[in-house]
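**Q** Below are the sequence and a predicted model; questions follow.
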Amino acid sequence: MKELIGTGVALVTPFNQDGSVDYNGLENLVNYSIEGGVEYLVLLGTTAESATLTKEEKKEVVATIKKVNNGRVPMVLGIGGNNTAEIIKEYAETDLSDYVAILTVSPYYNKPSQEGIYQHYKAIAESTDAKIILYNVPGRTGSNIAPETTVRLANEFKNIVAIKEASPDFLQSTNIIRLNTREDFIVLSGDDEYALPMTLAGGKGVISVMGQGLPEIFTDMIRKGLNKEVDAAYDSHYKLVEITHAIFEEGNPVGIKAVLAKKGVCQPYVRLPLVQATDNLTAKIADLLNQF
């Protein structure tokens, strides 16, 4: 899965002030990200506020991104949830031919045991030939995919090809890398703060939020990390630290939309229950962007 090495970006869904989808902004975002050097695009992840999109909006968002991308970079589609049977049905009803992989989050709210998480992904993997990226984000789901469960899934199902690991415990990521014996299984950072350290520890890159805001410097940092150009990569990492922290202060994608608005890519609006970045955060982000 060489297509997943480097920087993928979890695209936001731009909105107009009235709450409708801003398709012109979405076109700008796709072009801005690709021209900035990202290796692939992730559609309808949590950063896309996909929980607030209707089925028709999701279809139109996907169609717009596919049209603008026009085959320039690979695409990953987000399909996940906490109803295993419903996810399997969605896989079966969706044309997956345009995607190199499907990103599917660990079940949220239910708080399954490790065996429950394993059986959830086992059922999905056995239902499809599509390549699957596990997504572990305990801060959002309320449960954690243990490294041993990740490695078990990787060893038993060849179409489970990667994990987007966003545990706040950095040692968890390194334990997956250490315990994994499958050479073609990829560990990706799901946390921009740890993207470079995880890459240097043996990961293969990141599915990023910040990468769509400052794509040139972010993608260059990850490429340097993959090439083990440690000092040069950390120069970029330290430049990005403050703004990376800032974009998550009031929730995701509130902060990154403020960045994109300042960059002239799209507007800063989000949908309830999220609210637009405060004046203080907007000013802070504007100051930080002046450093680039």
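**A** Received the coordinates, thanks.
**Q** Going by C-alpha atoms from here, please, whenever you check contacts or count neighbours.
**A** Will do.
**Q** could you pull out the strands for the stretch 1-150 of the chain?
**A** 6-10, 40-43, 75-78, 101-105, 132-136 (DSSP state E, counting those that start in this stretch).
**Q** deepest of these, which one?
**A** Ranked by mean neighbour count, the strands of the stretch 1-150 of the chain are led by strand 6-10 with a mean of 27 (mean count of other C-alpha atoms under 10 Å).
**Q** I'd like to know which elements that strand is packed against.
**A** strand 40-43, strand 205-208, helix 215-226 (3 or more C-alpha pairs under 8 Å, 6 or more residues apart in numbering; DSSP states H and E).
**Q** Go through those and name the closest to residue 254.
**A** Counting by C-alpha to C-alpha, residue 254 lies closest to strand 205-208 out of the helices and strands packed on strand 6-10; the figure is 14.6 Å.
**Q** ok, residue 121 to residue 109 distance?
**A** Look at residue 121 and residue 109: by C-alpha to C-alpha, to the nearest Å, they are 16 Å apart.
**Q** out of the two, which sits in the more crowded spot?
**A** residue 121 (22 against 12; other C-alpha atoms under 10 Å).
**Q** what's the closest non-adjacent residue to that one?
**A** residue 153 (7.7 Å; C-alpha to C-alpha, 6 or more residues apart in numbering).
**Q** And the strand or helix carrying the one you found, how far out from the chain middle?
**A** Counting by DSSP states H and E, the element that carries residue 153 is helix 147-156. In terms of C-alpha atoms, centre = their mean, to the nearest Å, the centre of helix 147-156 is set 21 Å apart from its chain centre.
**Q** what's it in contact with?
**A** Residues from elsewhere that reach helix 147-156 (C-alpha atoms under 8 Å, 6 or more residues apart in numbering): 114, 118, 121-122, 160-163, 172-173, 175-176, 179-182, 185.
**Q** in stretch 20-29, what counts as buried?
**A** 21-23, 25-27, 29 (16 or more other C-alpha atoms under 10 Å).
**Q** oh sorry, the question was meant for stretch 125-133
**A** Buried residues in stretch 125-133 (16+ other C-alpha under 10 Å): 125, 130-133.
**Q** Mind checking which of the contacts of helix 147-156 are in strands?
**A** In strands, judged by DSSP state E, the following of the contacts of helix 147-156 are found: 160-163.
**Q** Got a quick PyMOL command for the buried subset of those residues?
**A** The PyMOL selection below is limited to those of the ones in strands among the contacts of helix 147-156 classed as buried (16+ other C-alpha under 10 Å):
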select buried, resi 160+161+162+163
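**Q** this is the other structure I want to compare:
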Amino acid sequence: MEQLQGTGVALVTPFRKDFSVDTEALERIVKFCIAGGIDYLVVLGTTGESVTLSKSEKQLVIHTIVSANAGRLPLVLGVGGNNTVALVEELQQSDLSDFEAILSVSPYYNKPTQEGIYEHFKALSQASPKPIILYNVPGRTGSNMLPATTLRLAHEFENIVAIKEACGDISQIMQIIKESPKGFQVISGDDITALPSVLSGGAGVISVLGQGIPAEYSKMIRLGMDGRVKEAYSLHYEMMDAMSLIFMEGNPAGIKAIFESLKLSTAVVRLPLIEATSELKGKIDTFLKSFLKVNV
């Protein structure tokens, strides 16, 4: 899956003030990411507020992104949940022709055992017509998919091709990189661990921040993958404050505040999430003005 190396971004779903999906803003964001050098786009992930979108809204988001992208970048579709049977049916019934792969989160809320996680992804592997990127994000799911489980899945199922690892533990990430089969990709799921993961042999990142400052963020990842460590870390440290700021009041409230500051969309999110406070928006706006002044 060489087309899914480098910088992927988990796209937001922009809303109008009346909370309807803003397709024009979504088109602007897609084109902004493409112009900024992003390598691939992830559709309907957590950052896209997929859990608060209706079925028809999800199709609208997919259609808008596919149309705006116009075949220029590879697309990955988020297809995850905690009902294995329902996900199998979704995979069997969905038109996935526009996507290179699916991204599927480890089951949340149920808190399955490691064997339950394994059996869940085994069932998805057997049903999926597309390659699968596993997604481990213990802060959201309530359970950590351990390296042994990830590696077992990677070795046993050819269509399980990568993991988006958002455990926040670089030693866990390195263990998976060290022991994974040839061709299996370890992708950082956290902005703060993206560069260390790449320098440890990872395949890149699925970023939140990257869609807000795509040119600089994707440059950092390219520098890291080229082994230009000092230059890559220089950019990392310039962006590090933003990596924290955008998560201070939850995701995607922070990244949507960036888009509001850039005048690409509103900062509106849907309940139970709350729009970023004016204090946080001020901090984000100050960062952006300073950062872009130096990097334009």
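**A** Structure's in. What do you need? Model, not experiment: these values are computed from the prediction.
**Q** circling back: taking strand 132-136 as reference, get the angle to the helix holding residue 153 of the first structure.
**A** Interaxial angle of helix 147-156 of the first structure relative to strand 132-136 (axes from the mean of the first three to the mean of the last three C-alpha atoms, to 10 degrees): 180 degrees.
**Q** Tell me how far residue 213 of the first structure lies from residue 147 of the first structure.
**A** Distance of residue 213 of the first structure to residue 147 of the first structure, given as C-alpha to C-alpha: 31 Å.
**Q** coming back round to it: among the ones in strands among the contacts of helix 147-156 of the first structure, list the two that are farthest apart in space.
**A** 160 and 163 (8.3 Å).
**Q** list residues touching both of the two?
**A** Counting by C-alpha under 8 Å, 6+ apart, the residues touching both residue 160 of the first structure and residue 163 are 133-134.
**Q** Turn the ones in strands among the contacts of helix 147-156 of the first structure into JSON lines, including distance to residue 79 of the first structure.
**A** As requested, those are exported to JSON lines (distance: C-alpha to C-alpha, whole Å):
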{"residue": "160", "distance to residue 79 of the first structure": "14"}
{"residue": "161", "distance to residue 79 of the first structure": "15"}
{"residue": "162", "distance to residue 79 of the first structure": "15"}
{"residue": "163", "distance to residue 79 of the first structure": "14"}
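**Q** ok so, going back, residue 213 and residue 147 of the first structure - which one has more neighbours?
**A** Each of residue 213 of the first structure and residue 147 has its neighbours counted (other C-alpha under 10 Å); residue 213 has more, 29 against 20.
**Q** Touching, that one and residue 259? I think so.
**A** Yes: Residue 213 of the first structure is in contact with residue 259 according to C-alpha atoms under 8 Å; the separation is 6.1 Å.
**Q** returning to what we had before: select, out of the helices and strands packed on strand 6-10 of the first structure, the one closest to residue 3 of the first structure.
**A** Of these, the one closest to residue 3 of the first structure (C-alpha to C-alpha) turns out to be strand 40-43, at 7.3 Å.
**Q** mean distance, that closest one to its aligned residues in the second structure?
**A** Once the two are superposed, strand 40-43 of the first structure sits an average of 0.3 Å from its aligned residues in the second structure (mean C-alpha distance after the TM-score superposition for the first structure).
**Q** Which of the buried residues of stretch 125-133 of the first structure sits closest to residue 141 of the first structure?
**A** Looking across these and measuring by C-alpha to C-alpha, the closest to residue 141 of the first structure is residue 133, at 16.1 Å.
**Q** Can you verify my assumption that that closest one contacts residue 163?
**A** Yes: if you go by C-alpha under 8 Å, residue 133 of the first structure and residue 163 touch, sitting 5.1 Å apart.
**Q** Could you pull out the helices in the stretch 151-292 of the first structure for me?
**A** 170-179, 195-200, 215-226, 230-247, 254-262, 279-289 (DSSP state H, counting those that start in this stretch).
**Q** In TSV, list the ones you listed along with distance to residue 55 of the first structure and mean neighbour count.
**A** Output for the helices of the stretch 151-292 of the first structure, formatted as TSV (distance: least, C-alpha to C-alpha, whole Å; neighbours: other C-alpha atoms under 10 Å):
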stretch	distance to residue 55 of the first structure	mean neighbour count
helix 170-179	34	17
helix 195-200	32	24
helix 215-226	29	23
helix 230-247	28	17
helix 254-262	22	24
helix 279-289	31	16
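**Q** Stretch 246-265 of the second structure corresponds to what range in the first structure?
**A** Aligned by TM-score structural alignment, stretch 246-265 of the second structure corresponds to residues 247-266 of the first structure.
**Q** okay, how far is it across that stretch, tip to tip?
**A** 16 Å.
**Q** and it, how far from the chain's centre?
**A** That offset, for stretch 247-266 of the first structure, works out to 15 Å (C-alpha atoms, centre = their mean).
**Q** Give me the contact list for that stretch.
**A** Taking C-alpha under 8 Å, 6+ apart as the rule, stretch 247-266 of the first structure contacts 12, 14, 22, 25-26, 28-29, 32, 47-49, 209-210, 213, 246, 267-270, 274-277, 281-282, 285-286, 289.
**Q** now stretch 10-23 of the first structure
**A** 25-26, 29, 41-49, 57, 61, 64, 207-209, 212, 253, 257, 266-271.
**Q** Please check these and keep the buried ones.
**A** 25-26, 29, 41-49, 61, 64, 207-209, 212, 253, 257, 266-271.
**Q** where do the helices sit along the stretch 1-150 of the second structure?
**A** Ranges of helices in the stretch 1-150 of the second structure, per DSSP H, counting those that start in this stretch, are 23-35, 55-69, 84-93, 114-127, 138-141, 147-156.
**Q** could you dump the ones you listed to a markdown table with distance to residue 7 of the second structure?
**A** Listed next are those as a markdown table, based on distance: least, C-alpha to C-alpha, whole Å:
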| stretch | distance to residue 7 of the second structure |
| --- | --- |
| helix 23-35 | 10 |
| helix 55-69 | 16 |
| helix 84-93 | 26 |
| helix 114-127 | 25 |
| helix 138-141 | 22 |
| helix 147-156 | 22 |
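**Q** For residue 238 of the second structure, find the nearest of the ones you listed.
**A** Within those, the stretch nearest residue 238 of the second structure is helix 23-35; the backing value is 19.5 Å (C-alpha to C-alpha).
**Q** Off-centre distance for that closest one?
**A** The gap between where helix 23-35 of the second structure is centred and where its chain is centred comes out at 16 Å by C-alpha atoms, centre = their mean.
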